[in-house]
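Participant: After the sequence you'll find the predicted model.
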Amino acid sequence: MLAKGRGAKIRAPRRGLTKEEVDFDQTWGTLSTAFTEIHSKNSSRLSFEELFRNAYKLVLKKKQDVLYDRVVDLEKTWLKDTVSSRISTFVTPALSYDSSEQASGVQSNERRIAGERFIRTLKDAFADHQLCMGMITDVLMYMDRVYSQDQRRPSIYAMAMTLFLTQVLKHPLSNDHDVLSLLETVLLDMIEMERKGEVIDRTLVRSCCFMLEGLYSTFTEEESSKLYLRSFEPKFLKASIEFYRLEGQSLVAEADASSFCSHAQQRLKEEEERCQQTISPITEPRIKRVVDEHLILAHIADVINMEGTGVKNMLDNDKVKDLANVYDLIARVDPQKLALKTAVQKRVVELGEEINKAASVPVQPSAPTKTSAKTAGDSKAPGEKSLNQQTQAAITWVEQILDLKKKYDRLLIEAFKKDATLSQALEVSFQDFINDNEQSPEHLSLFLDEYLKRGGKDKTEAEIDALLDDGILLLQYLANKDKFETYYKKHMAKRLLMKKSVSRDMERQVLSKMKVKIGNQFTQKLEGLIRDTELSDNLNALYKEQVTRQGEVDPKRIDLDCRVLTTTVWPFETLFKKDNDEGTNRSYIYPAEIESVRKSFQQFYLSRHNGRKLTWMPSLGDADMRAVFTTGGKTRRYEINVSTYGMMVLMLFNDLAPKASLSFEQIQAETNIETPDLIRNLQSLSLVAKWRVLKKEPMSKDIKPTDCFFFNEAFSSQFLKIKVSVVAGGSRVENSEERRATQERIDNGRALVIEAAIVRIMKSRKNLTHGELMNQTLEQVSGRFQPDVNMIKKRIESLIDREYLERGADLAKPSYVYMA
């Protein structure tokens, strides 16, 4: 068939046609015969110029309305008698089915083959109709221009498309079905087949959908009146809703969480491809909404909480891809990701509680006068071993939290796309379980102390820096930062005084990072510790210069290094805690050599700082001693580092006769060292095999007042330099008694902070209700600690008693007035 385009060029009729007489019936006969030939694909012998002239003459003779109606009648007849009849022959019993019923493979295949024949015939009929009407429209071009537009009647082509709808697609096949409904049913059945994994002719389905997109239910041809949107798409979406409702139920019952998520992602991809390649792109957002609502949203919470395969399992086993799938799915249907957020928070808190439980080893208070010790050959006393285990448990607690945080920070990036909602949820989870552990401030301080003190045995400098940075990062989660400050000051003071700090530069660096995290107010006092140690260094250098100038240099002179501490800066109440009432005013009996240099330094210091007072506190001092041991004529020399108390004890054995001894009571009388401190030092010197410089009789686990101690001439070691550690002398976890005392000091400090906040607020506002004062006070102090409401009330009462505040006159609405 020779195609004739709608834009074909037709030569204008010759002038004078208006004067010719025209026989309408004869002319229409010519045109109708030609149109029928065009539909019959026999147009090769037709003269389109002559046909155009005939139509043109009829319009000139004012016969256009009759011509228009005759063309419509001809098309109706052709479509009804020829096209519809031909299509009806392809409506076979195989197409008469209920799409909701399950069919066997053979029935499905039969339906697919019959359906493809049916819609291919319909598709071809529509394509032929379009082609033929394009040619006929060219012939009637002049009528369309001067008649259809003026009379506001549809163009012949538009009318012909509408006739295809009414005469072919609306052609009844039974009482309940017409060709269009059967077409839609076949298309939906084929789409469902494809969803179930069968192969269909996508091009054929696309052609039929394209046909429905090109047909309109109104002559105005508005977008919303497309047959595809009016008829097919609603049925497609309704069938899809049912399909995904049933599939979702089946998947949740039979599949695991990972499979569900992968399948849902695949379905979304398939629907996108189907819209782009098979049906229509305009349906894509709506079909995706169906999948979102009826497959994903309806079941995502159940999938997330699936026992054994849900998000908990994914988190525990680092299933990043599966978690990313879960996130992508829930992000489509819930901007808040509530189910995922809840599951992640719950798991983090559970893991945090497990870490807390593992670290909650009960700490027993140490006996004041009697401490157990291992027998000879063991390196640590049971009390020391227990304390070390508890301290290590505290450090492990921080390390495990850091590992947990690193893991979830990584998952936040790799699986959750740095989602702000989930990030906030993780922050809250970590904050919750970290503050559930009342010892978290102490544990964090011990962790930092461990790496600032020793630097890590098997770690590089970069690794240590990273660990310290991570530890400081946990500071932001602590609700009671003042409690951390108390412990950190205590541990830092010990590091500096016992010269165990890696370096002061590292200490400054850590304080600088803390300042960024929690503010200058916290680090101010800690910086004072470093400042005092540096001033002490300068003071010692000046003292040594003076000694040199005065000619007091003696090879045997004891080299003294003093730390002068400012009372208001250093935590004396924790560093120099005593088990008696003598406190720091106790008069120790130093060896004569020590006493001489002590008095010399004191005179030097007071000469430079008139009016000041020095109180000597040897409990955290240490001494380097040279010791000589002789047995069998062989002499062994060692350099031993001991505590100041240990030095005072060992110096007593210098003037003793060989094999002479000193009892516990004698040693205490000669030194005036407190009983608990003396016990700990004698334990270290006589019971620990690695540095048993003294021998004890009788050899037992206990130190008693009647025990005697001998210089151990037989002592030997493979090391020339030996450090004698004192039992429980380093930074460690506090026992219950110490913790109560620390909490009492913290509460006293908090009371002062609360009072200062109340006074500042009232001085500014002058008059506030009780509720307003409580809220503003809570807001001001919450950056340092979680205030107790009852404590605030007590501080208000105290300020009223001391006449800083007075109650308002209106008793019905409690308020306070500031008293200048």
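Facilitator: Thanks, I have the structure now. Residues are numbered from 1 along each chain as shown.
Participant: From here on, just use CA atoms for contacts and neighbour counts.
Facilitator: Fine.
Participant: ok now do R626, which residues does it touch?
Facilitator: Contacts for R626 (Cα atoms under 8 Å, 6 or more residues apart in numbering) come out as R637, Y638, E639, I640.
Participant: wait, is it part of a strand?
Facilitator: Yes. R626 forms part of a strand when assessed by DSSP: H, G, I helix; E, B strand; the rest coil.
Participant: Please report how far it lies from R598.
Facilitator: The spacing between R626 and R598, counted by Cα to Cα, to the nearest Å, is 20 Å.
Participant: Against that first model, consider the following:
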Amino acid sequence: MSLTPKSVDFNEIWPNLRSTAEAVITLGNVNRADWSTRFSDVYTLCVAHPEPYADKLYYETKQFLENHVQNMLATRVAPNPCGSGSTSPNTNGEPDLLQRYYDAWSEYSKGVKYLDNLYSYLNQQHIKKQKISDAEVVYGNLSTETLEQMEIGELGLDIWRIYMIKSLSNELVKHILEGIRADRCGSPEIDANRVKIINGVIHSFVQVQDYKKNGSLKLYQELFESPLLIASGEYYESEASKLLQMCTVSQYMEEVIKILEDESKRAQKFLHSSSIAKLRKQCEDRFVNQRLDFIYSECKDMVSEEKRKDLRNMYIILKPIPDNLKGQLIQTFLDHIKNEGLETISTLSGENIHIQFVENMLKVHQKYQELIADVFENDSLFLSALDKACASVINRRPSDRQPCRSAEYVAKYCDTLLKKSKTTEAEIDQKLTNNITIFKYIEDKDVYQKFYSRLLAKRLIHEQSQSMDAEEAMINRLKQACGYEFTNKLHRMFTDISLSVDLNNKFSNHLKQENIDLGINLSIKVLQAGAWPLGPTQVIIPFAVPQEFEKSIRMFEAFYHKSFNGRKLTWLHHMCHGELKLGYLKKTYIVTMQTYQMAMLLLFESCDSLTCKDIQSTLQLNSETFQKHLQSLLESKLLTASSETLEGNTKIELNFEYSNKRTKFKITSAMQKETPQEQIEHTFSAVDEDRKLYLQAAIVRIMKSRKVLKHNALIQEILSQSKVSFTPSISMIKKCIESLIDKQYIERTPNSGDEYSYVA
């Protein structure tokens, strides 16, 4: 084949080219030699000299395709020999309209692709170069519809749209809709072959404009999708009305789920993917959105009776609709959890109320967490409802005058787990992990912190912890939940205990090196006053240390001050305890007791009896402390008194007849026996003071940064900063602002009643 342009006769070449084009478009046989020759003919006509025949070739090909499609319409597709309008083949075996159209389209669409290849040179070198750019369309106000030549493949599809689809559109759509309706009714005529035909006809409306960059689905949507949605909506409305008359809510939901599944499969089977969501929305609107009153009519009973199958079905059909429409189910679910939670904690009583509280709430939480996973697919809306319900129950106050005691209960539950017991470490670890679930719902986390730190201090000082690893793991959990600031003091308490162990070892080594024998085994804990909740250390109970302790205390003070010059040691004797060996009885006993009790018994080492006045004056104890500790020794029967009233002349004697089955036991300290109510009041009072200081510090910090701030903006920033630990009342914030104004940290901005300025 020569590539040199030459003079040719169009009328001589075109008939052969047209003949081959006709064979190609009808999927006839074209041998390789003829194909190559016709391919060359297209090139020759496009580059002919002196005048190319590209435009004439395009025009003649267009005429050929128009005639071919019109002929197909007239002879193969439109005629219906039996006059039948049915969607299935006629009884005499003649194919119906959809079958004829599908066969014609299948042949033509393939033929056009082959023809497009034959005309590839015309497409590439002539038509594409003349195409209008997007910029010319936008800025030159040009229309691609009227000015452009189309590639031969595109041209063939457009001619099919104009002459075939437009002529038959109403009949085609009518038969397609009848076929889809027959499929909905379960007609046996809609077999796999029939599905293939209907699917092919529908997709021809899309494929015929696939070449378009924009609006390729316009024909499909206007011609078929809109009538389909209208017809389907009417069908769904009719079916929904029938179901309402026949079914209970439970049965209705099951039927709707089945219909939704069937329609989804049907849409995938017949329609273009863009229509699937639209058809489902029509189905949901008719069966669900417009029937919400009926669906919700038994919602409360289903939730209260926990009918999982029905709730699952309700969730499935409500899931796709907007959240505000699902609100009734979510709210009913929330109220149910809240009621069950309140019921489970309303009857708590006894000494183990804190254990009952936490474990009952955990049961409720775990039960509904599992139900949400099983029924509601862990939907965030239902998990949020669970959180709101649990938070509401856990933070509920019995009355306006009574504080919420959840923080106290959760802290005491941890204390029970972490104290020495027969529980395994693995079990403790699991329970503490579960306990954090309840802790996270507590709003007043600073109250929890106050109770927890006091209980932790008791465990550490009196060495009651089951495991130091478990203690540290719990603090790390709190740290993850609330941040480092929340657990800062708890970490410092731990540090003090570990440093005290090291300090005691160093002191023991020092005594060995100096060859000093104290006569007693001494273990001292040095605690930072700012980290431990020990109360004001300046209020120390007067106490004359017994000679047996004096030497040890002085030796330790000298050793400590040598290592840490400038630090002051304050001895908290009321928090100390020790073991005393009793050798004056028939059996030897080892008794653990508080320091003051030990000091009283040591006075009897050189005598058998003393008066109350002698004991009190020797130890220099105040009357209240003396009475409490002496009473505990009398109750233990280690000592006896000459009268019930412990007055100055009352004689106190050793009980030489004392006997106990246990040779090692403990005398409970009588000190600090506050009533539960006193403990709660004292803790909440301390928390209240801490909150005021925290809020004042936060206000100063915010104002120092912002310099000038409106009242409402300041309130919002304070609430944002404090929400980790507690939610302060607006009245408390206002009091703190007024206090800082009085202290001249901030001031009201002149000429503005609701704005504050930082006073530098």
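Facilitator: Everything's here; your move. Fair warning: this is a prediction, and the values are worked out from it, not measured in the lab.
Participant: Superposed, how do the two chains score by TM?
Facilitator: The TM-score (TM-score structural alignment, normalised by the length of the second structure) is 0.68; 644 aligned residues with a Cα RMSD of 5.4 Å.
Participant: if we can go back for a sec, tell me which of the contacts of R626 of the first structure is nearest to M651 of the first structure?
Facilitator: I640 (12.5 Å; Cα to Cα).
Participant: Excluding covalently adjacent residues, which one is nearest to the residue nearest the centre of the first structure?
Facilitator: The C-alpha lying nearest the average C-alpha coordinate of the first structure belongs to S423 (Cα atoms, centre = their mean; 3.7 Å). Distance criterion Cα to Cα, 6 or more residues apart in numbering; nearest residue to S423 of the first structure, sequence neighbours excluded, is L412 at 7.0 Å.
Participant: contacting residues around the alignment partner in the first structure of C576 of the second structure?
Facilitator: Using TM-score structural alignment, the partner of C576 of the second structure in the first structure is G621. By Cα under 8 Å, 6+ apart, the contact set of G621 of the first structure is L497, M498, S643, T644.
Participant: ok, the second one touching P618?
Facilitator: No. Here M498 of the first structure lies out of contact with P618, judged by Cα atoms under 8 Å, at a distance of 11.2 Å.
Participant: so what's E665 of the first structure up against?
Facilitator: The contact partners of E665 of the first structure, taken as Cα under 8 Å, 6+ apart, are P705, T706.
Participant: How much space separates it from T631 of the first structure?
Facilitator: Between E665 of the first structure and T631 of the first structure the computed distance is 28 Å (Cα to Cα).
Participant: Could you do I792 of the first structure as well?
Facilitator: The gap separating I792 of the first structure from T631 of the first structure is 69 Å, by Cα to Cα.
Participant: Q265 of the first structure now?
Facilitator: 83 Å.
Participant: who's more crowded, these two?
Facilitator: Here Q265 of the first structure and T631 are compared on neighbour count by other Cα atoms under 10 Å; more neighbours surround Q265, at 17 against 11.
Participant: OK, contacts around that one?
Facilitator: Per Cα under 8 Å, 6+ apart, neighbours of Q265 of the first structure: N325, L329.
Participant: what does it align to in the second structure?
Facilitator: Q265 of the first structure maps onto I257 in the second structure, by TM-score structural alignment.
Participant: go on, S798 of the first structure?
Facilitator: Aligning on TM-score structural alignment places S798 of the first structure opposite S739 in the second structure.
Participant: What count of nearby residues applies to that match?
Facilitator: Counted with other Cα under 10 Å, the neighbours of S739 of the second structure add up to 15.
Participant: In a strand, it, correct?
Facilitator: No. Counting by three-state DSSP, S739 of the second structure is not part of a strand but helix.
Participant: Which residue ranges of the stretch 301-450 of the second structure form helices?
Facilitator: Applying DSSP state H, counting those that start in this stretch to the stretch 301-450 of the second structure gives helices spanning 308-318, 323-346, 353-375, 380-394, 406-418, 425-439, 445-461.
Participant: Can you give me the stretch of the first structure that the last one aligns onto?
Facilitator: So that's helix 445-461 of the second structure. Taking TM-score structural alignment, helix 445-461 of the second structure hits residues 481-497 over in the first structure.
Participant: and if you look at the fifth one?
Facilitator: Taking TM-score structural alignment as the measure, the first structure aligns residues 440-452 with helix 406-418 of the second structure.
Participant: compared with the second structure, how much does the matching stretch deviate?
Facilitator: After superposition onto the second structure, stretch 440-452 of the first structure sits on average 2.3 Å from its aligned residues (mean Cα distance after the TM-score superposition for the first structure).
Participant: which SS state does G535 of the second structure fall under?
Facilitator: With three-state DSSP as the basis, G535 of the second structure sits in coil.
Participant: which residue lines up with it in the first structure?
Facilitator: Residue pairing (TM-score structural alignment): G535 of the second structure is matched to E573 of the first structure.
Participant: Distance of T27 of the first structure relative to D532 of the first structure?
Facilitator: Per Cα to Cα, T27 of the first structure is found 120 Å from D532 of the first structure.
Participant: residues in contact with the residue nearest to M506 of the first structure when sequence neighbours are not counted?
Facilitator: Leaving aside its sequence neighbours, M506 of the first structure sits nearest to L452 (Cα to Cα, 6+ apart; 7.4 Å). Residues near L452 of the first structure by Cα under 8 Å, 6+ apart: S501, V502, S503, M506, E507.
Participant: So which residues of the second structure form strands?
Facilitator: 577-582, 589-594, 609-611, 639-641, 651-654, 664-666, 708-710, 746-748, 755-758 (DSSP state E).
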